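**Q** when you get a sec, could you give me coordinates for this:
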Amino acid sequence: MNRYQEEYRRKLVSADEAVKVVKSGDWVAYSHFAMTPRVLDEALARRKDELFDVKIRGVCALHPVKVALADPEQKHFIYNSSFFSGADRRLQDEGLAYHIPGLYHEAPGILRGNHDGPDVAMIVTTPMDEKGFFNFSVSCSYERAVCDKARTIIVEVNENAPRCLGGFQESIHISEVDYIVEGNNEPLFEVPNIPPTEVDKKIARLIVEEIEDGSCLQLGIGGLPNTIGKMLAESDLKDLGVHSEMMCNAFLDLYEAGKITGARKNIDRFKMVYTFALGDARLYEFLHNNPACAIYPVDYTNDINIIARNDKQIAINNAIEIDLYGQVCSESVGVRQISGTGGQFDFTFGAYRSRGGKAFICMSSTKKVGDRVVSRIVPMITPLGIVTVPRTVVQYVVTEYGKVNLKGKSTWQRAELLISIAHPDFREELIKHAEKMKIWTRTNKKLSLAC
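**A** Sure thing, here's the model as predicted:
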């Protein structure tokens, strides 16, 4: 037994023993996405009656957080999330989850400068390697910053977590860890395969025709990114690169098709750069000990200046609605938080600053609300809704009816362009609103009627 194994044995405790370090009034930081702690969360929830005013912060928990469910009156625990998942939204609907707004790339710096904690870090990791390191696996975003700040560090080991090579700040040494808990070793959360709609296919075609050899890609989750990946895999394009906050299955499909080489990247050449991964078991297996991939903290991947250093950076993001001024809401419906700003602002701004870069905001032209069909292009963002990307930053907007570039356009031009890609059933109504808003001209009217 080497010295690291001896230290491991000394620090190995049960989850119930480890969470005794939490005191009333503490801030507790959970690791993120597929790496949200399960065993430690359940153990902390069992301490409910012993603690008061404990604040928990996480990101996009993919299972219902037990500390929130255990305390509906919130006398003991208050759960906060920087990006809402479906589980977080359901907690919010019961008044049990609160959002922490922010730009994704700023989170590590904010944490390190925060005088209020976190006091305790609860981080899911891979098993310890022979050099004494625990790897943060598929969620690196600001785990290192959390550990740097925390008074006490507890790792929850999951033997099914892939070891994701860095970059930097992708691991923590046993000498820095206070307690080790061996988790339940459940397989990581797998994102269900979302089949593309016809609208997804139309939008994907409009974007794919804008992508060139050597482009560097940022993609997200869902039917649209998967469709774009499939179309690119079947195209004649070559030497694509990856610089993306999220690693998803679409990139794996492109890599296996020989489209991704990273050979034309200006930084991190030949590396697929990301800060967290969400996909299926095939993706997680691909990432394990794979030197073709490099996981970095989010203040690197999402730094606007870093994003801009690769030529032809392509950013592709979804929206909930966009108004006639060009303001984008991608995270709420009125006061109901749906997700978060995440890296959408970072990549929209950073990609435009890249030489030859393009930033796309994508959405279907309509959505169903109950029995009604409503336009996603609206006169003004839904009252009390959140503006995720201000009109000054937006470049391309894409629906199934076309794509428009809003950069450098005046208010009346923006209104005209956006209405031109709205669903035809809503265009005349939008024109009437634009007239009342004083952003429509007689020239606009003639062009609209000619469409």
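**Q** rest of the way, CA atoms for contacts and neighbours
**A** Fine.
**Q** which stretches in the stretch 301-450 of the chain count as helices?
**A** Secondary structure of the stretch 301-450 of the chain (DSSP state H, counting those that start in this stretch): helices at 304-309, 344-353, 411-420, 427-436, 442-450.
**Q** point out the most buried one among those.
**A** Greatest average neighbour count among the helices of the stretch 301-450 of the chain goes to helix 344-353 (a mean of 25), per mean count of other CA atoms under 10 Å.
**Q** name the helices or strands packed onto that helix?
**A** Counting contacts by 3 or more CA pairs under 8 Å, 6 or more residues apart in numbering; DSSP states H and E, helix 344-353 packs against helix 304-309, strand 313-318, strand 358-362.
**Q** re the thing from before, closest one to E159 among the helices of the stretch 301-450 of the chain?
**A** helix 344-353 (32.1 Å; CA to CA).
**Q** now that closest one against strand 313-318, angle please.
**A** Between helix 344-353 and strand 313-318, the angle comes out at 150 degrees (axes from the mean of the first three to the mean of the last three CA atoms, to 10 degrees).
**Q** between the helices and strands packed on helix 344-353, which gets nearest to L278?
**A** Here strand 313-318 is closest among the helices and strands packed on helix 344-353 (CA to CA), at 15.8 Å.
**Q** returning to what we had before: want to throw the helices and strands packed on helix 344-353 into a markdown table with distance to I100?
**A** As requested, those are exported to a markdown table (distance: least, CA to CA, whole Å):
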| stretch | distance to I100 |
| --- | --- |
| helix 304-309 | 21 |
| strand 313-318 | 20 |
| strand 358-362 | 23 |
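**Q** for V138, see how far away G279 is.
**A** 10 Å (CA to CA, to the nearest Å).
**Q** one more to line up against the first:
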Amino acid sequence: MTLQERYHAKVITAERAAKMVNSGDWLEYGFCTTAPRAFDAALAQRKAELSDVDIRVGVSVYPPEVVKADPEGEVFTFNSWHYSGLDRRLSDSGPVFYNPMKFSELPRYVLENTPTDIFIVQVAPMDKYGFFNFGGSASHHYAVIARAKKIIVEVNEQIPRAHGGYGHGIHIDEVDYIIEGDNLPLTELHPAQISEVDQAIAQKVMAEMRDGDCIQLGIGGMPNALGNMIAQSDLKDLGGHTEMISESFVDMFLSGVMNGRRKNIDKGRIAYTFTLGTKKLYDFLDDNPFCANYPVDYTNSASVAASIDNLVTINNAVEIDLFGQVCSESSGTRNISGSGGQLDFVLAGYLSRGGRSFICLSSCFKDKKGQLHSCVTTKHLSSCFMLHKR
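**A** You can find the predicted model right below:
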């Protein structure tokens, strides 16, 4: 059979795909922007027919129809590997729970511990060689593919075709069924607003930057401010190796300051594991050989990242104490995000030859009532904490 014949033989409706779900099943949705849309809506319609269906997700960006249909969690339970803002809000009132896991270890954890009944993931249309692309969100998908009993792809023409290192797509011969989706636009995350404090911290970090540095940026106003400063600077030959690729990397590349020429590995490319941003970012990733999408156990591996000379890692924090313990994942007992790449990248920055690592936060914040609170145990600590070698 030709590729097209194999393709058409596997096409089914979202409703038929949802009918394959049985009570007690464990489903895995694609990570972040690759979570299914048409399948999710069809599965929500089966609430009355099912019981005890668990769904694993990560950085959800589409309001899940199954949670809308079952707000009390009588049938469907969402289990998140890493909270997004949406997951966090849903966990406050609905059946959404955090799975404690260091993100870099997720593929191994899936391979060793989490059999999956059905894996459903949004993909770009099949290319001429029979490959579907994950659109810049490789994450742990290769591990789920290895464990899943059934694999269903939901084709979306809006998803960019991202170049990669490995694990950034799936061949039709590995796919059991194909849903031709509704081609809905990807959710856009616009850059966080930059405050005066963000600008001040970014300037402190900027003073430590050098030509040839390789940059990892976290998410938030401060990394966005720093990325803008770098893009407008006269720095040369910067590289990129990061967990989430953001708008700042687009600006640094287009301005000519980032080309990856001095990187020890992935020379001339920026390595990342998932994407979330605006259409500007998604268009930038489409068929761009500068961008290399990898599984998270490559990008977030401290040993891999540390092998890059002059690695500079920049991340935010919620609060810090006098023992140097940094809180970036929770506020009190409320989970905010998850155990992402911050620890891995701090270690990598420290171990990298010529590397530096920055943990950045404001010294205080105002609550909803306008009352001022400290982010540190004493007001005399600096607002920008640096771990680097001289």
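**Q** about what we covered before: distance to E7 of structure 1 for the helices of the stretch 301-450 of structure 1 - can I get that in CSV?
**A** Formatted as CSV, the helices of the stretch 301-450 of structure 1 follow (distance: least, CA to CA, whole Å):
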stretch, distance to E7 of structure 1
helix 304-309, 38
helix 344-353, 41
helix 411-420, 61
helix 427-436, 67
helix 442-450, 72
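**Q** of all the ones you listed, which lies closest to S332 of structure 1?
**A** Closest among those, once you apply CA to CA, is helix 344-353, at 13.7 Å.
**Q** on that earlier part again, for S375 of structure 1, find the nearest of the helices of the stretch 301-450 of structure 1.
**A** The minimum distance between S375 of structure 1 and those falls on helix 427-436, with 9.3 Å, by CA to CA.
**Q** just want the angle from the closest one to helix 411-420.
**A** Using the same axes, to 10 degrees: helix 427-436 of structure 1 against helix 411-420 is 170 degrees.
**Q** G279 and V138 of structure 1 - which one has more neighbours?
**A** Taking other CA atoms under 10 Å, G279 of structure 1 and V138 do not tie; V138 has more neighbours (31 against 21).
**Q** from memory that one sits against T36, does it?
**A** No - between V138 of structure 1 and T36 there is no contact under CA atoms under 8 Å: 10.8 Å.
**Q** quick one: V181 of structure 1 is in a strand?
**A** Yes - under DSSP: H, G, I helix; E, B strand; the rest coil, V181 of structure 1 falls within a strand.
**Q** please report how far it lies from I78 of structure 1.
**A** For V181 of structure 1, the distance to I78 of structure 1 - CA to CA - is 23 Å.
**Q** and stretch 302-322 of structure 2, which stretch of structure 1?
**A** Following TM-score structural alignment, the aligned partner range for stretch 302-322 of structure 2 in structure 1 is 304-324.
**Q** how long is that stretch end to end?
**A** First residue to last in stretch 304-324 of structure 1 (CA to CA) measures 26 Å.
**Q** over to stretch 107-126 of structure 1?
**A** OK, stretch 107-126 of structure 1 end separation, CA to CA: 23 Å.
**Q** counterpart of G229 of structure 1 in structure 2?
**A** Checking TM-score structural alignment: G229 of structure 1 goes with G227.
**Q** and its match, how far is that from A143 of structure 2?
**A** Where A143 of structure 2 is concerned, G227 of structure 2 sits at a distance of 32 Å (CA to CA).
**Q** next one: L184 of structure 2
**A** For L184 of structure 2, the distance to A143 of structure 2 - CA to CA - is 27 Å.
**Q** more crowded one of those two?
**A** A143 (19 against 12).
**Q** for the equivalent of that one over in structure 1, give me its contacts.
**A** Using TM-score structural alignment, the partner of A143 of structure 2 in structure 1 is A145. For A145 of structure 1, the contact set (CA atoms under 8 Å, 6 or more residues apart in numbering) comprises 108-109, 111-112.
**Q** can you give me the helices in structure 2?
**A** Assigned by DSSP state H, the helices in structure 2 fall at 3-10, 14-18, 38-44, 65-69, 85-93, 106-113, 141-147, 196-206, 221-231, 247-254, 279-285, 296-299, 302-306, 342-351.
**Q** among the helices and strands packed on helix 344-353 of structure 1, which comes closest to Y284 of structure 1?
**A** Closest to Y284 of structure 1 of those, according to CA to CA: strand 313-318, at 22.5 Å.
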